[in-house]
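Generate coordinates for the sequence data below:
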Amino acid sequence: MRIVKDIENISLKRSVDAGTVEQRKAVIDIMENVKRNGDQALIEYTKKWDGANLSSLLVREEEIAVAYDNVEKDMISIIKEAAANIKDYHQKQLKTSWSFTQENGSILGQRILPLDSVGVYVPGGTAAYPSSVLMNVIPAIVAGVNRIVMVSPPSENGTLPPAVLVAADIAGVKEIYKVGGAQGIAALAYGTESIEKVDKIVGPGNIFVALAKREVFGDVAIDMIAGPSEIAIIADETARAKEIAADLLSQAEHDERASSVLVTTSPKLAEEVSKEVEIQLSDLPRKEIAKKSIDQYGFIVVVNTLEEAVTIINTIAPEHLEIITENPSDILEKIRHAGSIFLGRYSSEPVGDYFAGTNHVLPTNGTARFSNPLNVDDFQKKSSVIQYSEAAFRENAPKIAKFARLEGLEAHARAIEARDK
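From the prediction side, this is the model:
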């Protein structure tokens, strides 16, 4: 793993994958087909790309019961405990409607309501991601969303991974459909005979899913277009090389374009971590992916002071930030840009991925400068409430009319003056 002394000489920015012309055209064609042919298009695409010959897309209750039989009991308990932790954390984010009365009798406020419906996309294929189910569904449940629909591509035998179904049931999903890819996004956005359209779509997916989410944005809301994962670590001489290397690799194994960066004041730690990464790579099951990630986007930056480290981190604005120093809380106060922050030796990034309760759907590729982790607010909408008193209206009507005429909007001014009698 490369050791550098100047962050300006390295590039961590990954270009956003906008897909090829052929991929974008394919997504548009899929969307139009789903709009025209509904369920039939979904069934045909599922047979073509997933190899599953389905007569119905809906996951039946019996399938969920079978899923429970195929997940170890202790794993079910772990999923339940993780779900409880996630629910507890997100309940503290919940906001309620409010109002206040002014001296003149006017009432101003804000009405906060949950979205009516949300679609959750869960990736399929060879991997199963029950944690993704929990992280996307539970904030919506806490927000009070009445209808949550989950879609995910099935295996060739027409089933979804048992752990995914168990997680969905524990989280509270009542509608689950066996459909993935751009066609799944199209079904959520525009509706079919079986799947009623939703108001917002969340959840990660491959390039076709990402392109489809871009395409439907505006017809429905979306969470984000997520980029490759990333981790940055600030560490001093008190940190342990073996643990730091393991944490760096925990993100490198996600994707060849994932970014793993250590910023340290200790040249000795830098050397030790560089060697330890190579040692741990040797028997990592996803070695090829992790190695390409480390070779392209893995760096160790040696700095003179922790203040320099903070400056680098605020420039990078990483998705995940670990602070493993003698006094991590002192560093925290200076961090302005990071998606999720982990303090101290025992706050390894996977703690947040799976169990602590914070959300692992996070802004990537520098967007932590202006974006937030997925949260309860993402599943609520707000309306302003105005109940102007007669006294306030009489006092302010001439001012409002004059303001309207300043902007050349005579009908606005007349709407006020029609009442000023």
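
going forward, measure contacts between C-alpha atoms and count neighbours the same way
Fine.

I'd like to know how many residues surround residue 77.
Using other CA atoms under 10 Å, residue 77 is surrounded by 11 other residues.

which SS class is it?
helix (DSSP: H, G, I helix; E, B strand; the rest coil).

Quick check: the gap between it and residue 170.
Computed as CA to CA, to the nearest Å, the residue 77 to residue 170 distance reads 10 Å.

before we move on, what about residue 300?
With CA to CA as the criterion, residue 300 and residue 170 are 41 Å apart.

the more surrounded of those two?
Taking other CA under 10 Å, residue 300 and residue 170 do not tie; residue 300 has more neighbours (24 against 17).

tell me the SS of that one?
Taking three-state DSSP as the rule, one finds residue 300 in the strand state.

quick one more, to check against the first:
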Amino acid sequence: MEIKVPSVGESVYEALLGKWLKKNGEAVRKDEPVCEIETDKITMEINAEADGVLTIMAPEGATVKIGAIIGIIAEGRVAAEAPAPAETGVPKEAPPLSPAVRKLAQEKGISPETVQGTGRGGRVTVDDLLKGGEQPQLFASGAPAVTPAPPPIDLKEPAEERVTRTPMTPIRKRIAERLLAARQQTAMLTTFNEADLGRVMELRKKHKEHFQKKHGVSLGFMSFFVKACVEALKEFPAVNAAIDGNDIVHHHYYHIGIAIGAEKGLVVPVIRDADRLSFAGIEAAIAGFVEEIKTNRLELSDLQGGTFSISNGGVYGSLLSTPILNPPQSGVLGMHAVQERPVVRDGQIVIRPMMYLALSYDHRIIDGREAVGFLKKVKEYVEEPEELFLEG
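A predicted model of the protein is given here:
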């Protein structure tokens, strides 16, 4: 059975074979993940469609076309165990080689017996051959070859010889392209404000345990801000709009993108119809996205169709930043770290848990008055969240 690169979208034509989760010649079971692929939009796992033995046809890091065959599963076969070395240290006869390894060895002119295998039972894999003998070879005595000491560092050698150059992954390329496009193709401005999170923190502390028991999810900050943004978007619809050619498209629904940091880059899955969800529904949706990202099960459809986005740099300790638009959206809210600061309340200096807020917006369709009004409305809702919380 052939393992092919699946189609993941009309505009995606190739992918990066990121990592093999199984080794060449290893037994796999049906529905078991065998490899990870990356496109310019998403990272996903490919599962085995049958029980059998895996033969790897394409190495990690290779760029492969959609529909290309990257591996074969020989159904019904059992992975051969390599014999253990004799006690004298002289290796026994090498284990059987897979067709892919045998073919690659012939092309490269490498004798597989001289390469130390890292596969199951010491089998030589395609990766072992691709490394071109970088691993220590075995003498007849079974002792590893002696590696010469590295030469002393020449401080006069060119800097270029002391750098590592790796190609950008498809996802990182796409992120770079979109960030550059946001700068070049929009009239982006940012307005700032700050919010007192005292009442939100009190509500969370009061209801957290009951909320967890009742709904099975934690009550976080993000659901308050999603609710606040939805209500503010209803009052300032231009912030929920987008430019399409010479038209302004006003959305009468609220699909809120939530920026989540992943190992390979930032992704923005979309909570659809957030205005119809409760606090528990929003928190459950976010938790589901986080789990899907960790297990590479996030689908392309999860990233499409957003009308407004929220990014929380505060989880990394950011105190203040300028979020970048996620085209074609016209607005993005930046949340930041909560920090106790002295503020004036009723003529008195008091210490309150404060958060800086930033709204980046496309000035082509959103005026400064609307942007400032929107951000002030978000501030009001999170500073007096009881109404939102009771409704949600």
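
Give me the TM-score for this pair.
TM-score for the superposed pair, counting by TM-score structural alignment, normalised by the length of the second structure: 0.22. Supporting figures: 152 aligned residues with a CA RMSD of 7.2 Å.

Please confirm that residue 118 of the first structure is located within a strand.
Yes: secondary structure of residue 118 of the first structure (three-state DSSP): part of a strand.

Residue 200 is in contact with that one, correct?
Yes: if you go by CA atoms under 8 Å, residue 118 of the first structure and residue 200 touch, sitting 4.9 Å apart.

Could you confirm residue 187 of the first structure falls within a helix?
Yes: membership of residue 187 of the first structure in a helix is supported by three-state DSSP.

All the strands of the stretch 101-250 of the second structure, residue numbers only.
Taking DSSP state E, counting those that start in this stretch to define them, one finds strands in the stretch 101-250 of the second structure at 188-196, 241-244, 247-250.

Next: the stretch 1-150 of the first structure.
Remark: strands assigned in the stretch 1-150 of the first structure by DSSP E, counting those that start in this stretch are 2-4, 98-101, 107-114, 117-121, 147-152.

most tightly surrounded among those?
strand 117-121 (a mean of 26; mean count of other CA atoms under 10 Å).

now it against strand 147-152, angle please.
20 degrees (axes from the mean of the first three to the mean of the last three CA atoms, to 10 degrees).

could you say what helices and strands strand 117-121 of the first structure packs with?
helix 130-143, strand 147-152, helix 181-190, strand 200-202 (3 or more CA pairs under 8 Å, 6 or more residues apart in numbering; DSSP states H and E).

any idea which of the ones you listed is most buried?
helix 181-190 (a mean of 28).

would residue 72 of the second structure count as being in a strand?
Yes: counting by three-state DSSP, residue 72 of the second structure falls inside a strand.

Give me the spatial nearest neighbour of it, chain neighbours excluded.
Nearest residue to residue 72 of the second structure in three dimensions, chain neighbours excluded: residue 2, at 4.5 Å (CA to CA, 6 or more residues apart in numbering).

OK, contacts around that neighbour?
Residues counted as contacts of residue 2 of the second structure (CA atoms under 8 Å, 6 or more residues apart in numbering) are 69, 70, 71, 72, 73.

in the stretch 201-350 of the second structure, which spans are helices?
Secondary structure of the stretch 201-350 of the second structure (DSSP state H, counting those that start in this stretch): helices at 221-235, 279-294.

Tell me if I'm right that residue 36 of the second structure and residue 44 touch.
Yes: in this structure, residue 36 of the second structure is within contact of residue 44 by CA under 8 Å, at 5.6 Å.

more crowded one of the two?
residue 44 (22 against 18).
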